[in-house]
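> Fold the following, please.
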Amino acid sequence: MPSLKRALDTLRGIAAPESALTLAMMLIVLRHRAESERADPAASGTDALDAWRAFGDRGFRLSNGYEAVGIISQGLLDGGLPDLFVSNLRDLDDVPGSRLIPLFDSVVTAADPAVLFDDCLRLAQTKSKGGDYFTPPGLAQLLIGLMDPEQGDAVYDPVCGAGGFLLRARDHVASHGGSAELLALYGQDASRFALQTAVMNLTVHGAEAHLMGPASSLTDDRFPESTFDVVVANPPFNQTGWDENGYSRGDYRWRYGTPPAGNANFAWAQHVLSKMAPAGRGGILLPTGAASTTKPAERDIRTAIVEADVLSCVIELPAGLLPHVRNPVSLWLFTGSKQPRRSWGHHDQSGRTLVIDAGDTAVLTGRGRRELTDETRARIVDTFAAWRGVPGHEPYEDVPGWCRSLSREEIAAAHYDVLPSRHVGSPAVVTPSVDLHDQVDNLAEELLELFETSGRLEDELRDLLRQL
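Purely as a prediction, here's the structure:
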């Protein structure tokens, strides 16, 4: 089977990496839609199938990229995809048709279009240059597991990226015996490319969502009157200049304090809180510094959030889990009430906040990346569930070095610092060591990837110099 990565490499230097990936994703979705139309003779149309056949018949004789993009786009638009899906990809106009053959072959011969699309998203993590980063699947799975959506819930992501959280919510419901089709999915993003990717990602996985944008949820909320059962977000960290014109200074969402114009972390946190239904729950990824910053405006908002008793849990995570962030990150979980109820558990945790220190739990994977193991994710989810009193879990107890249930008074005595590693005490266990041979192999893979990146950048620089 032709490698997707090798196929994309044939376009290096003559097309932007983002455009080449977008073309690959469009081809994958066209194949998916074509196969769906072929499998359903009673379907209202065969637009995608006709386009797929036309592209296949002419694939080796396409004159240039402009013709290829036109065939794909028309087939998908006629097949019912929204205008948002259309991408001009003007830098592909003059790419010779022969250079597209490996890319077409990699899509044609793939065993599963959805799996190939996931490969595209993994490549996007390393090739993106415009700030469109997508949450790694393992991290998305962790946050959705903590939120525990159920069929019938409305799930909202105000910075939805490629739609990963929304798809994980469907997977979670299905894996727990529910009907994923009974979830209502909503998303917004400021990036057109991210929204295009989300439409394609949802389509190829057989899902639908109400997506809005491109527009920032902070300054142009496209769901102004709506609240949701589950709100999840992985926003840009330490975003500066997010409200330079001051349009949002008196916004109703800032019930815990006006966020500083120079850092949007607590604007995003309060947006999540404002979009939660009365019995809803929310979760957001924030830089670890948000848990302990002493900057007055941010500290005051954190204090107000704790005093309002809407912060249910803070989880400190390792560095390197997000490709674009090398510092440690944290998960903040919110709820409107900590009293016993079906979507919460049997324990009344009013006036208390759980902190979990998972900062030393990452393992090194191929090419120098770091991930949480399945066991670590399960332990985090189980700890939070036990603290809430969810049936079927062992009774909760503080574990030195891992978790602690803090009273509001204890947090106040710590100047409202909620960084877990400052509260849980000394670790009770030592992180298992990694085999030396595995370390050498992983470092070698990372070095080879750096060599490859260096070569690609050198090629791009040479192309730019030739154009001067």
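> contacts and neighbour counts: CA atoms only from here.
Will do.
> For the stretch 351-468 of the chain, which segments count as helices?
Per DSSP state H, counting those that start in this stretch, the stretch 351-468 of the chain carries helices over the ranges 374-388, 408-413, 436-467.
> and the shortest one, which residues are buried?
Counting neighbours by 16 or more other C-alpha atoms under 10 Å, one finds that the buried residues in helix 408-413 are 408, 410-411.
> by contact count, what packs against that helix?
For helix 408-413, not one helix or strand is in contact under the criterion 3 or more C-alpha pairs under 8 Å, 6 or more residues apart in numbering; DSSP states H and E.
> Geometric centre of the chain: which residue is closest?
Centroid-nearest residue in the chain: T135, 2.8 Å away (criterion: C-alpha atoms, centre = their mean).
> tell me the contacts of that residue?
With contact taken as C-alpha atoms under 8 Å, 6 or more residues apart in numbering, T135 is in contact with 161, 164-165, 234, 322.
> For those, I'd like a selection string for PyMOL - just the buried members, please.
Remark: buried members of the contacts of T135, expressed as a PyMOL selection using 16+ other C-alpha under 10 Å:
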select buried, resi 161+164+165+234+322
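> Now for the contacts of T135: which two are most distant?
Farthest-apart pair in these is F165 and L322; separation 14.6 Å (C-alpha to C-alpha).
> Now find how far off-centre the top strand by length along the chain is within its chain.
Scanning the chain for the strand with the most residues, using DSSP state E, yields strand 276-287. Its chain's average C-alpha position is 15 Å from that of strand 276-287, according to C-alpha atoms, centre = their mean, to the nearest Å.
> before we move on, back to that, let me have the helices of the stretch 351-468 of the chain in CSV, extended by distance to L84.
Converted to CSV, those look like this (distance: least, C-alpha to C-alpha, whole Å):
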stretch, distance to L84
helix 374-388, 35
helix 408-413, 46
helix 436-467, 30
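> Deepest-packed of the ones you listed, please.
helix 374-388 (a mean of 18; mean count of other C-alpha atoms under 10 Å).
> And it, what does it pack against?
helix 137-147, strand 352-357.
> so how far is the last one from its chain's centroid?
Relative to the chain's own centre, strand 352-357 is displaced by 24 Å; criterion: C-alpha atoms, centre = their mean.
> Could you also give me the structure for this next sequence, so I can compare it with the first?
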Amino acid sequence: MNAKRVSLADIARRAGVQRPAASNWKRRHHDFPDPLEGTSGELFDAAEVAAWLDCRRIPVNALRPGERPGTTFGDRFRGAAGTAVAEQEARKPPVTERADAAARIWKVFDGVRGFADLGDFTESVLALVCCRAVDPRGFEWFRDAVRSVPPSGAGDLFLSAWAGVSRRTAMRLDDPPVLRDVGGGKALAAVAEILYDMEPPAEDDRGNPWWGPSEMAGVYEAVLGRIAVLEGHRGGEFHTPRSVVRTMVEMVDPAVGERVHDPCCGTGGMLAGVIRHARGNAPPTAPPPDVSGASLTERGRRLAAMNLLVHGVRADVRSDALAEVGARPEGRRFDAIVTNPPFTLTLAPADLGGLHWRYGEPPARNVSFAWLQSVLAMLSDRGRAALVTANGATFSRHRSEHMIRAAMIEDGVVDCVVALPPRLFASTGIPVSLWILRKDGAGNGRILLIDAGELGDKRSRAVRTLTDDDVGKISGTYRAWREGRFRDEPGFARGVGLDELRARGHSLSPPTYMTSTAVEADMNAAKGDVERLRADLARLHVRLADLDEAVDRLLGGGR
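Okay, here's the model as predicted:
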């Protein structure tokens, strides 16, 4: 890469921060240098970046040996561009962008569709990505060794490399399913070559990989996203679009040191978002956040554990998500919960009876009200949560659903509801809402309702996505609400009091309240127009009487 041009990954590496921190600099600071023209917004002028970093001092607890207090990130950035680093960069293999790598992997995937189990193949590919991130030396051993064995032996060879991942992480990791035929072996070898072309994880002075997120995390999530589209509803049960994850995580704002849980974590995308967010707002030396989760299936648990490993975190992930629904929480409580449970799931009545329901027993046909109560029960005294439900949960008149929603509102645990745009999920067109819950009931008798239904850009004919500006608008509005700076924004956001909520049957559907405000404003304006028209009409009647009298005089004078 031209030394005068740097990517966000280059900026993060040279400044000695995590990649999310560099992304946050760009997103949150309007004076951050603009991308160079003709680079699709991906490259920046190194001199401009260095000058901008000169204004940012490195925290004392993040200084490296030899750096004095007062050293800026600009000083570190320039130092990292020296001769030694340049030589090290020259020895690295060519860098493949994550989107390009995912696309190339998918071409390999297309080649095995006719003869391989797609689920097994995608899981083995994701395990290969995890191996590249966590144990690069073991990966390189596999990549070299697979060239000298028959293709049918590639699967068993990779399992030998995978054992090294378990040893390195000190975790019990199940063996991934592997393909043992010729076509499958050739596909594994091809994917290994693609991943080898990417930038390897950074190493410390002893040659050990730095335990943190790498470019592999982006590849892993890109492949997961493609799987979700391919598998439809099955994929949707474990994949939440990244823009929705960002919105939820930024609203809950988990910090390093807090305990964060996803009781229905799918493949770990929500928890990966928590890790990116927490690291982006913490010093580089800060420990990773304490995250945990439970998936509905064994496959989901395996994929989630690997997802979190490529993000640099060893996490406790189980496969008993349904066991947490309605159970009395024992032991740990959580500072933050973020989750997108499958709202189409139906529980048998026997699964609900006799469990702990603070606000009322939920109907078996709508598990959303079971998840809402279970999440609240798992929070610490000042905990908060973000949860996705179908829009119907915000206004349903079903007796038990209405009763539970009303009780939650009256208890003050619902802080905000956001109506999201349609078609954000590739697996379903059902419109959804975000619920922000707070255990301390600190809403002061009001609930923030946000109608974000008009936000989002079309990513394809069938799918929309929230832009960075959309995410910032939603999370910024909620942040202003929490900080006491919020002012109603007609048509987008309102703070609604209990009296109005009661009058509307405890509905939490944001569009209803935005429409009512607009109609009320139109009626007030129309009322003023009517009064003015009445006054004008009265004046015209007086004028008409004067004219009639004048006409009578003229006619009388003419007789």
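> residues in structure 2 matched by the longest strand of structure 1, start to end?
Per the alignment by TM-score structural alignment, strand 276-287 of structure 1 matches residues 379-390 in structure 2.
> swap in stretch 397-410 of structure 1?
Residues 487-500 of structure 2 are matched to stretch 397-410 of structure 1 when aligned by TM-score structural alignment.
> What are the contacting residues of the matching stretch?
Contact with stretch 487-500 of structure 2 is made by 410, 445-452, 477, 510, 513-515, 517-518, as judged by C-alpha under 8 Å, 6+ apart.
> Same question for stretch 322-335 of structure 1.
Contacts for stretch 322-335 of structure 1 (C-alpha under 8 Å, 6+ apart): 125-126, 133, 135-136, 143, 273, 279-288, 310-320, 359, 369.
> what does stretch 263-270 of structure 2 give?
By C-alpha under 8 Å, 6+ apart, the surrounding residues in contact with stretch 263-270 of structure 2 are 221, 237-240, 242, 245, 249, 262, 271, 293-297, 300-305, 307-308, 321, 324, 337-341, 375.
> so where in structure 1 does it end up aligned?
Counting by TM-score structural alignment, stretch 263-270 of structure 2 sits on residues 158-165 of structure 1.
> Please state the offset of that stretch from the chain centre?
Stretch 158-165 of structure 1 has its C-alpha centroid displaced from the chain centroid by 5 Å (C-alpha atoms, centre = their mean).
> Span of it from start to end?
Criterion C-alpha to C-alpha, to the nearest Å; first-to-last residue distance in stretch 158-165 of structure 1 is 11 Å.
> again with stretch 296-316 of structure 1
Start-to-end, stretch 296-316 of structure 1 (C-alpha to C-alpha) is 22 Å.
> do the same with stretch 170-186 of structure 2
Using C-alpha to C-alpha, the gap from the first to the last residue of stretch 170-186 of structure 2 comes to 30 Å.
> Next: stretch 356-375 of structure 2.
End to end - C-alpha to C-alpha - stretch 356-375 of structure 2 spans 12 Å.
> can you pull the buried residues of that stretch?
Within stretch 356-375 of structure 2, the residues scored as buried using 16+ other C-alpha under 10 Å are 356-357, 359-364, 366-375.
> taking the residues you listed one by one, which sit in helices?
368-375 (DSSP state H).
> For N64 of structure 1, which residues are in contact?
Counting by C-alpha under 8 Å, 6+ apart, N64 of structure 1 touches 92-97.
> got it, and G359 of structure 1?
316-319, 328, 421.
> What's the match for it in structure 2?
By TM-score structural alignment, G359 of structure 1 lines up with G453 in structure 2.
> Could you count how many residues lie near the closest residue to its match other than its chain neighbours?
If the residues on either side of it in the chain are set aside, G453 of structure 2 comes closest to P421, at 3.9 Å by C-alpha to C-alpha, 6 or more residues apart in numbering. Number of residues near P421 of structure 2 (other C-alpha atoms under 10 Å) recorded here: 20.
> ditto for G283 of structure 1
Count around G283 of structure 1 with other C-alpha under 10 Å applied: 27.
> What residues of stretch 316-330 of structure 1 count as buried?
Result for stretch 316-330 of structure 1 [16+ other C-alpha under 10 Å]: buried residues 316-322, 328-330.
> what range in structure 2 matches that stretch?
Under TM-score structural alignment, stretch 316-330 of structure 1 corresponds to residues 419-433 of structure 2.
> Next, the distance between the ends of the matching stretch.
5 Å.
> Quick one: the strands in the stretch 301-450 of structure 1, in order.
Counting by DSSP state E, counting those that start in this stretch, the stretch 301-450 of structure 1 has strands at residues 311-317, 329-335, 352-357, 362-364, 370-372, 403-407.
> In structure 2, what stretch matches the fifth one?
Translated: strand 370-372 of structure 1. Across structure 2, the stretch matching strand 370-372 of structure 1 (TM-score structural alignment) is residues 464-466.
> In space, what's closest to V313 of structure 2 - neighbours in sequence excluded?
Of all residues not flanking V313 of structure 2 in the chain, P288 sits nearest, at 6.7 Å (C-alpha to C-alpha, 6+ apart).
> what's the burial count for that neighbour?
Counted with other C-alpha under 10 Å, P288 of structure 2 comes out at 22.
> can you check C416 of structure 2 too?
C416 of structure 2 has 24 nearby residues by other C-alpha under 10 Å.
> got the contact list for it?
Applying C-alpha under 8 Å, 6+ apart, the residues near C416 of structure 2 are 435-437, 447-450, 478.
> could those residues be laid out in JSON lines, adding distance to R553 of structure 2?
Below are the contacts of C416 of structure 2 laid out as JSON lines (distance: C-alpha to C-alpha, whole Å):
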{"residue": "W435", "distance to R553 of structure 2": "76"}
{"residue": "I436", "distance to R553 of structure 2": "77"}
{"residue": "L437", "distance to R553 of structure 2": "79"}
{"residue": "I447", "distance to R553 of structure 2": "69"}
{"residue": "L448", "distance to R553 of structure 2": "68"}
{"residue": "L449", "distance to R553 of structure 2": "67"}
{"residue": "I450", "distance to R553 of structure 2": "67"}
{"residue": "Y478", "distance to R553 of structure 2": "72"}
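> taking these as a set, which two sit the farthest apart in space?
L437 and I450 (14.5 Å).
> Okay, and the closest residue to S396 of structure 2 other than its chain neighbours sits in which element?
Residue nearest to S396 of structure 2 in three dimensions, not counting chain neighbours: H402, with 6.2 Å by C-alpha to C-alpha, 6+ apart. Secondary-structure assignment from DSSP states H and E places H402 of structure 2 in helix 399-410.
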